[in-house]
Structures are given as C-alpha cells and as structure tokens.
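Undergrad: Have a look; sequence and predicted model below, questions after that.
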Amino acid sequence: MIEAHQHTVSEVLGDRFLHEIPPYQRPYAWTPDEAKQLLIDLVEAVGASTDEPYFLGSIVLIRPKGQIAGQVVDGQQRLTTLTILAAVLRDVAVDEREKAALTSVVYIEPNPFAGQVEAVRVKAHDRDRGFFKDSIQMPGATAKSEPSHEPKNEAQELMWENAQALRSLTLELPAAERQKLVAFLLTKCVLVVVSTESRAAALRIFRVLNDRGLDLSNADVIKADLLDKFNDAGEMAHQAERWREFENDLGRDEFEGLLENLRFIREEMRSRRTLSEAYNERFHGVGANVVREFFDKELAPAHRQYMKILDGDSSDFPADLRAAASEALAGLLLLPNRDWTAVAIAAALKLGQTPALVQLLERLEGLAWIMQLGRRYDTQRLNRYVSILRGLKLGAGEIEHALTPTGEEIADAWSSLNGPVYGRFPTRVVRAMLERLDRLMAEQPVVWEGQKTVEHILPQNPQDGSWTQFSEDQRETITHTLGNLVLLTSRKNSGASNMEFQNKVDVYFGLGAAKAKKRATYASAQELAHLKAWDHETYADRHRRHTRMLAARWRIPMPTSVA
C-alpha cells in the first residue's frame, strides 16, 4: 500500500517520523551555492506575505506500518540540508522558545526521568553519521569555528561547508526576520511524504521520479534495483559501500559512463532505452548470485581498467611496454569523443597488459583519428567499434579486419590532414591534433593545464603591404593548414597576430623589445626560434614533416603522388 500526505517541516522532522539514509543511497552532494539558494528562496517567500503553504518537494520512505522509523528512498539531499539549516538557525537563536522549537526538529536530548534516550531526527549514511551528529546536530555544533573532527570524505566536507555558508547568511538577517523565517520554515513549509511498506513499490516510485527529471541519475536507479536483490542487510551494506567507492573513484558522470560502456560491450549496439531501463531489463527476475557475479567479475575489474584508461596510466604494464601503452592512451584521450572507451575496456579485460593489448590500442588510436579526420558521425563510429568488440570474441583475424580502415576512410583522412584543418574542424579538434603532434616531436611532452591557443604563423588577415613573400593564391591555400599553425601556452596576443614573422617570434619567446611572457613551450613552436624567415619553401617543409609524422602515427598511407 502506498500513502501520500502533506506535512509541515515540523511534522516531517518531528515525533511522527524518524528518517534513516540507507546504505544504497548516494552520498550527500548539495553544494554551498545550492544550500544558500534554498535559504534565499525561503527568505523571499517569507516576504511574499501569502497564506499558501510553501512546497519544498517530496520524499519517499520505506516505512513498516505502525512504525515511525523509515528508510529514505528519495529526498535525502533535501532532508539533510533542511536539518543543517535548522541546526544553524538553532545555534544563532537568542529566544529560548525559538531555540527549543528548532532543537526539537534536529536533536532529541536524553532525559532519564522521561525514559528518553539521545536521538537524532535524521540518521545520515553509516560512514557520515557520527560526523553529522557531532558537527551539525549536537546543540551549538555549527557555532564552532571547526567541525568536531576532520571531514573524511566529500560528503562530510559539504555538510560543514554548507553549515558555515548558511550561518554567514543567517547572521546577516536581523533577529526579528530570523524569527519570522523560523516560524515560516517550521509551520508554513510543507513536503509530500510518500510512504510504502514495500521496497519494490518504493523503487518504482523512485524510477518514476527519475523519469520526470528530478535530481536522480540512472546510476542511482540502477544501484537501488541491484542492491534490492540482496536479502541479507550486511551484504547489501557491503555492496553499497563498494558501489560508492567505485563512484567516488571515477566521479558521478564517469561512473555512469562506465555503466554505459558495460552495457555497450554486452549488447553490442546503441540503446534506444535509458540506461536504467537497460539494466532493469538485464537483471529482471534474477537473484543475489547473479548481481554478486556482476559486481565481482564485471563491474569491479572494469572499474579498475576504466580508471587506468582515463588517467592514461600504464603502470600495470611490464616495464618494456609502458611507454608505448602510455603513448597510445595519450593519443586516444586527445580525441574529442569517448566512444572508443568501450573497446579499450573490453580489450584490457580480454587481453591483459600484454603486447597484444598495446598493439590494439595503437591501432585503435589510428582508426579513431582516421574516423575523426574523415568526419564519420557517431553511428558510423559505433558500428565500427561493435565490429571490434565482436572480433575480440572471434579471434585475431576478425580483430585485424575490424581495425583496418577502408580505402575511402584513408583517402578522406589524408585529404583533411593535408588540407585546411583550421577551417574544417572546431578549434578544440585542431588544438588536440597539435598536442598530439607535440608528443611525437618532443623528448618530454608538455603538460599544460592552462590556456592553449592555436596561432596562425602567416596571419589570417595580414595588413596591406605585409607578408608580401606570399601570393594571394598561396595565402588562400596554406593559411589554415597544419604547417602554418602553432600551439602556444597562453592567451592569444592579438597585437602579435598580424606582425611580420621575426617580430612574432620575438613575442612568442619574449625576446627583444617584446615584453610578453614566453609562450612557445611546445616543440612545434620551439622550432620556429631557429628560422630566419617564413616563406613558402619553409612552410612547405614544415607542413610536410608535420603531416607525415601524424600520418605515420595513425597509419594513414600517403597517396603515391605525395610519398
């Protein structure tokens, strides 16, 4: 049976309910900006002077009939933040009645004469429960300059940061306005509490809320469905903790990406369903043993390989293979899409850290860049990756066939590589190509997280009377090609864009009268320092070297007329 009733905050956090965040729930994730926005919205609502209740959303509970304690299936972010706000308001209150009203919705003091033991209204995650109680819920906790003990994870950090952010805002309010806010929060703000005794029913509601676009991810729904297969509470908590560790290691978005990659590897096709629907269909009607096997033999090893791939980490390879593996991963990670990752995961799980895997990654890098240069759309790329996944199952001959580009793909890739890449591709793709080139040219590749600028050596719009060594036809042909582009490690200097070559070089390297900070860090820029002039012959030599270097790396055979 499902029941839904509207309750005020003082009721939801009062004697009629006791809320526990179950182990399968994701960690607390509201940021200070979100917490402050909640308070700002409440303050504005107080000033609106309306008799209508202020709706704060809904929560979903699994609550056995006749009991006050319930597990929070949806709404833990909201309940946790409301508890933090109430604790902050309690700790700045000067009126004892106001303080008592706020304390009652956060913390229950022990009273041996009344037979009352110490309790809290909201029990946080197991691993956050002690921190939340001591640093937030205990009377006076949020008024301290530091939490009760050092936060041990991001959720605890956010709990304390939100408390401090809300405290700063509430202290800016006059006492009379704070008291109006407290009365409004406790008596005028309402939530719809949806309760059911059935975990399955609660999860159905959970999925409906997700489909309607509330703050639940596919991974949240999948986790709830899978953990529900475990009847043993201890094992459920253990598997929930493993899931949380996987998600924390990768980050929320990348973890969902891992789940999608596993789906793609298994189904070998693009899905027309949501990710949660795909997993619900896969695990429908199965028992704990099947889910346990998925965690142990699929999710855990894939999680490790995916982390290594995203970090470009080749440390698991034998020493003589690490450099080649690292170089292949670096080339793949520079691609503007990630649809190749399913193949890399499947290959790593199938082949292990072997020469065969290194060779596959190198071939995969070349094929992926050939499809990028040939502007193959995502369905074409995914179909090719499906062929490689099938080849992994069938043997070396099928893999070789799937990794070999067609003649048309090679011709299209070479045409793009040898042509006006700057006008043909977004700047981020050109920048990635130049970074890949630098890794091939440099003894020690540049690691630069700051601004990267693609600069034209021969300007796009030279001033009249300048750069006369190039004809109009030559300028039109070469301006946007690889040989005329250079990657710099700082924001573009518009004052240098139209300078003559030697003056540009002075700006790039901070030489002569130029006062600029040195920007020519990349190897392809460093080589300009040794040139006296920039003419068509110099350009042609540089363009030839650079295009051939990338073509060799990506296994793009050059046309006979060029070779």
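TA: It's in. Residues are numbered from 1 along each chain as shown.

Undergrad: switch to C-alpha atoms for all contacts and neighbour counts from now on
TA: Noted.

Undergrad: any idea where the helices of the stretch 1-150 of the chain begin and end?
TA: Listed in chain order, the helices of the stretch 1-150 of the chain (DSSP state H, counting those that start in this stretch) span residues 9-12, 32-47, 76-92, 96-103, 126-132.

Undergrad: okay, pairing it with this:
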Amino acid sequence: MSKLNVDQKTIKGLFQDKRSDFLIPDYQRPYAWGENECQTLWDDIFTFAIPDDGSTEFDSNSEYFLGPIVTFKNQENTKMEVIDGQQRLTTLMLLLRAFYSKFSHMQDRASISTKQNIEKCLWKTDEFGEPDMNALKIDSEVATDKDKDEFLEILRTGDASKGQKSRYAENYRFFQNSIQAFLDRFPSYFAYLPTRIMNNCILLPIEAESQDTALRIFSTLNDRGKPLSDADIFKAQFYKFYSAQGQKDVFITKWKALEELCEKIFHPISGTPMDELFTRYMYFVRAKKGIKSSTTEALRKFYEKDGYALLKNQDTLDDLIVLADFWNDVSNQDKDRFSARILRRLFVLNYAPNGMWTYFLSVYFMQHKDTEGMLEEDAFCVFLDKITGFIWTYAVTNPGVNALRTPVYAEMINIVNNQPITFSDFKFDAAKINSMFSNFSFNNGRPITKSMVTWWAFQSEDQSLMPLETVLEIEHIYARNRQDKEQSLTDGRNLEALGNKALLEKRINIRAADYRFVDKKKYYLGFTNSRNQKKDGTRVHELNDLANTANDFEEKDIVARSSKIMAAFVAFLSNNDLTV
C-alpha cells in the first residue's frame, strides 16, 4: 500500500520547513490565476485576519483553511514536485514577496520580526538560520510557461515593471496595491496581517511516495480547475527529449499549436482533447505491435512502457501532428482533402452508434496515407463502407462497444500488415439479420436508431452534404400525437418502427412535431409566414420528396418504408462482403 504523509500546517510551518523545496514540474499547466482569484484570496484572508475591520478582537487560536498541497519527492533531484496546489502555492509566494518589499525600510521590532519570518518562507536558510537570497524555496520548470523566469525574478528582486504583462507580474502588482491600500488605512495593524496569514492560515500538505499516488490523490481531491491529464505527463517527457536535442523552443511551439487544434476538434466525454489524440494514435501503435487483446490498457500505462520510449522517438510528435491535421480536415469537411463521396460517408460515420470507428479510421489513415497525407480514394471508400456496415450491424447483434473490440482489433492488425479487411470470422447471416432488425426496437434512446436513419438518408444520391454542426433530430413522420388522437395504427409498435423515422433539423422538428402529415408538408418544404418571413425547409431529400409526392403517410407507408430500408441495408452488407 502506498504511504502518505499528511500533516496540517500553517503557511509558516510549511514554508519554513527545511525540507520544503518546491518544484512546479514541466508537465504542469502554466500559471492561470488572474486578478479575480487574487481578489477573492485577499478578501478572504483579510476578513479572517482583520475581523470587522479591526473592531473585533482576533482569536489567535482561530484557523483559516486554504486547501491541500499534494506533492511527491522526486528521487532524482530531491525536490517536492507539486501535483496539486500549484496556483495557491505560487500566489501565496507572490503575496508574501509583496509584503516583504514593504518591510524593507521599517525598523520597528514587529516589522523586523515579520520580515525575518517572511524571509525564511521565501528563501532557503543556512545552518545558522540565515536566508540565502540566491536560493528560493520554489522553482518552476513548466514546459509551456514562457513567463516562469519572470515569476522567479519577481521573487528574487521584488520588482514587477509596468512593461511586464505576465499573470505573475499582474498579480504581484495587484498585491502591492492592495497592501499599500491596507497600510494607508490601517498603519497600526500592518505587521499583524502577514503575521496572521503565516501563523493562522492553514494548508494541508499531502506528501505521496510516488508520482502515481500523488496523481490519484489529485484526481480525488480536485473539485475546481482542470486536473492534470495523461497528456500533461506526456508533454513532460517530450519536453525533456527535445530539450536534450536542443529543440526545446521548437517543441513548445509545436505542442501549443497541437493543443489548440485538439481543443477545437475533439470533445471527448472523459479526458482532455489531447488525451483523445494520444488514444487514437495508441491504437495504431498497438496494431503495429500486433496487440489484439480486447483488454485495453490505460493510456498512461501504455505510453510509459520502457521509460516512455515511444515519447523519446523523433517520429511520434510528427505523427500526432499529422493525425490531428487529418481529423481537423474531417471535422471541417475539407474538400481539398476529401471528395464528395468520401465526405458523405464520413458524415454518416459521425452518427455511428459508438466511437470505435474513430480509432479504426485513425489506424487506417496512419498506415495508408501517402507522403502528402492523402489516401487512395477508391480503397478508402471501400473501407468506409465496410466498417459502416459492420459497426451498424454489430450494434444490433452484439450491443456494447466492448463487444466490438474483438473483431475490430484483429482487423486493425490486418490494416497495418496491408492485408484486406474481411471480418471473416464475424460475417452475418442475411436471413437472421433481417429477422433481428425486423424485431428490434428502434426507440430514439438507442444510438443505432439515429445511425440507421442517417445511413438511409445518404443512400439517396440526391441527398446533399450537410455541415457537421447541423443539429439533427429523429422525426416521427407519422406523429406520436396523431396516434394519441386517432388511434389509427393497428399495430402500435409501428409508431417506433424504423420506417416511421427520418432525420430532420431540430429547428424544423420543433415546428413539425405534432401535426398531421398534411400539416407537416409545409415545414418539410419551407414556407412564408404571415409576416412575409421565409422559413427554409429541410435539407433531408427524402422528406422533401415525400412532401412533394404524397398526400398522407399511413401505417401501410410505415411498413413499406421499413421493408425498403431493411432490404437496402441487407443488400449493402452483401455488397460489402459482410454476409454469408
């Protein structure tokens, strides 16, 4: 069991501890606190330390809890690496330094004593307790923080010029101004405020024996801000590797651009956008290693193998950038990279019943891209059709993304070995598929329902491509409200049948929700309202066609359309060699 050292301490008790030598490691994010957070901290500690503006006596036994500081002792440099508490620790250092500057010319006993206490919080001391003004008790190696040197310089000198625009400088100047305003208003209390902050404001240092343990604690405790991600840890390894190559600045530029791109294109349910990119790349590396186990390792466990060897390879970062660019073009529906028929297929896949297709496609792209990052179109079309048919059908026959791992992982290995994708051990019986789909409940809560109606919409060559950001919902062509009122369906199950469902833009679906078909038609086609405002119709071609050719949509139409969709889908599976 991992050991922890947990001991509530005052700021003075923690900062003046001989063992306190804090390091904000390279994988941490840059300092993020601004004036709002500093104002809140100042207001809180001022209210605590000077109750009722000094009219109420301060209780010297009272305490104000500022939060935890989670660290582990790095055995390589013996420093206390800060995993949680970076923001408050940095800010408290700036606050104490701002106080210290004000005491530099004060000679009364209280001021001298307070100044000496602050010195021992900011600087290391020799065996006689004298501060070494060249040895701060905190250091920062944050890879993507270009201002970290400015932070350390402010602590050393106590100066932050107006030309310095970093958060460190701005916050330091905020504290300088706040302290001056306090001194002007309460000169007799001046030494009391920093003393009470040091003696009565409490931190909870939690020292773990390893980085893993510290990160787990952080994940448990952190209820504000962004927790450290796996990608933050990977960034540190890249940073060390590229620094050793003399390419530190090049790496920082590439990483920041990659991070910004991922923020724009990836929106994972869990983890960060950068974690998502590393995950997609992981499946390619897994396939190259021939790993087809259905048990997928945690992301960090995968990359930390052999001392993070994969992150010490010159090609890895370049691969990640190429992969991110590809997905950026997918999300932008880039017509320079993709033809219309490819974009139509990618649009459908964006409505897949699970996210496995993104890993599958990442492996295919990384293996088959040419030197310009392009894919051979005909082969790419075949691949997209095949995975669409397989993933859609497997969602009905073997629901759950975990079940999909076994056939997909094996095919990923075929991809990297330049073998054809066959799903030879998992082909479907056409008759059984027809029966299963006919008896399957395509209710709106199941992702496969939207997947199927999207696939069906794009079986029409006349269906135009829509932007991916279009908000599409599932339309009941024969309205639920109509059945409630008319009870004209002999089989109530047909209301939720696939033949009664279609894609429809949300803005139109809201208007057309509970109308008879004859009333829905104008919303499908578009109309001009009483204020002479034109309301556009749907871009779903089938609904436009239906509105132009049909006077009603009845139970027989639901049944016929269900059969038509199912027959087309089974034929699609057969054409892609997915049936026996």
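TA: That came in fine, so what should we check first? It should be emphasised that the depicted structure is a prediction, and the values quoted were computed from it without experimental measurement.

Undergrad: what's the TM-score for these two chains?
TA: Once superposed, chain against chain, the TM-score is 0.67 (TM-score structural alignment, normalised by the length of the first structure); 518 aligned residues with a C-alpha RMSD of 5.9 Å.

Undergrad: what's the most buried one of the helices of the stretch 1-150 of the first structure?
TA: helix 76-92 (a mean of 24; mean count of other C-alpha atoms under 10 Å).

Undergrad: Just send the helices of the stretch 1-150 of the first structure back as JSON lines, with distance to Lys297 of the first structure too.
TA: Converted to JSON lines, the helices of the stretch 1-150 of the first structure look like this (distance: least, C-alpha to C-alpha, whole Å):
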{"stretch": "helix 9-12", "distance to Lys297 of the first structure": "42"}
{"stretch": "helix 32-47", "distance to Lys297 of the first structure": "38"}
{"stretch": "helix 76-92", "distance to Lys297 of the first structure": "31"}
{"stretch": "helix 96-103", "distance to Lys297 of the first structure": "48"}
{"stretch": "helix 126-132", "distance to Lys297 of the first structure": "26"}
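
Undergrad: looking at those, which is closest to Thr547 of the first structure?
TA: helix 32-47 (47.6 Å; C-alpha to C-alpha).

Undergrad: what helix or strand is Gln380 of the first structure on?
TA: According to DSSP states H and E, Gln380 of the first structure maps onto helix 378-394.

Undergrad: for that helix, packing partners?
TA: helix 341-351, helix 396-403 (3 or more C-alpha pairs under 8 Å, 6 or more residues apart in numbering; DSSP states H and E).

Undergrad: Give me the mean deviation of the last one from the second structure.
TA: So that's helix 396-403 of the first structure. Its matched residues in the second structure lie on average 5.0 Å from helix 396-403 of the first structure after superposition (mean C-alpha distance after the TM-score superposition for the first structure).

Undergrad: what's the angle from that helix to helix 378-394?
TA: Angle, helix 396-403 of the first structure to helix 378-394, by axes from the mean of the first three to the mean of the last three C-alpha atoms, to 10 degrees: 170 degrees.

Undergrad: One more: the longest one?
TA: With the same axes, to 10 degrees as the basis, helix 341-351 of the first structure and helix 378-394 are set at 10 degrees to each other.

Undergrad: Please name every helix or strand in contact with the lengthiest strand in the second structure.
TA: For the second structure, the longest strand by residue count, based on DSSP state E, is strand 64-73. Helices and strands touching strand 64-73 of the second structure, by 3+ C-alpha pairs under 8 Å, 6+ apart, are strand 80-84, strand 201-208, helix 211-221.

Undergrad: Would you mark the buried spots in that strand?
TA: Using 16 or more other C-alpha atoms under 10 Å as the test for burial, strand 64-73 of the second structure gives 64, 66-73.

Undergrad: Please identify the deepest-packed of the helices and strands packed on helix 378-394 of the first structure.
TA: Of all these, helix 341-351 carries the top mean neighbour count, a mean of 20, counting by mean count of other C-alpha under 10 Å.

Undergrad: quick one: that helix aligns where in the second structure?
TA: Helix 341-351 of the first structure lines up with residues 358-368 of the second structure when matched by TM-score structural alignment.

Undergrad: all strands of the stretch 401-550 of the first structure, in order?
TA: Taking DSSP state E, counting those that start in this stretch as the test, the strands found in the stretch 401-550 of the first structure are 453-456, 485-488.

Undergrad: quick one, which of these is packed in tightest?
TA: Using mean count of other C-alpha under 10 Å, strand 485-488 ranks as the most buried of the strands of the stretch 401-550 of the first structure, with a mean of 23.

Undergrad: out of everything not next to it in sequence, what's closest to Ser339 of the second structure?
TA: Glu377 (8.0 Å; C-alpha to C-alpha, 6 or more residues apart in numbering).

Undergrad: In the first structure, what sits opposite Ala513 of the second structure in the alignment?
TA: Alignment note: Ala513 of the second structure maps to Ser497 in the first structure; criterion TM-score structural alignment.

Undergrad: burial measure for that match, as a count.
TA: Taking other C-alpha atoms under 10 Å as the neighbour definition, Ser497 of the first structure ends up with a count of 19.

Undergrad: The residue nearest to it when sequence neighbours are not counted: what's it in contact with?
TA: In space, and not counting its chain neighbours, Ser497 of the first structure is closest to Pro459: 6.2 Å by C-alpha to C-alpha, 6+ apart. By C-alpha atoms under 8 Å, 6 or more residues apart in numbering, the contact list for Pro459 of the first structure reads 479, 497-498.

Undergrad: And those, which is closest to Ala551 of the first structure?
TA: Thr479 (20.2 Å).

Undergrad: what residues are up against that closest one?
TA: Per C-alpha under 8 Å, 6+ apart, neighbours of Thr479 of the first structure: 420, 456, 458-460.

Undergrad: rerun that using 10 Å as the cut-off
TA: Thr479 of the first structure makes contacts with 419-423, 456-461, 485, as judged by C-alpha atoms under 10 Å, 6 or more residues apart in numbering.

Undergrad: In TSV: those residues, plus distance to Met1 of the first structure.
TA: Formatted as TSV, the contacts of Thr479 of the first structure follow (distance: C-alpha to C-alpha, whole Å):
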residue	distance to Met1 of the first structure
Gly419	67
Pro420	66
Val421	63
Tyr422	62
Gly423	62
His456	69
Ile457	72
Leu458	74
Pro459	72
Gln460	70
Asn461	72
Leu485	68
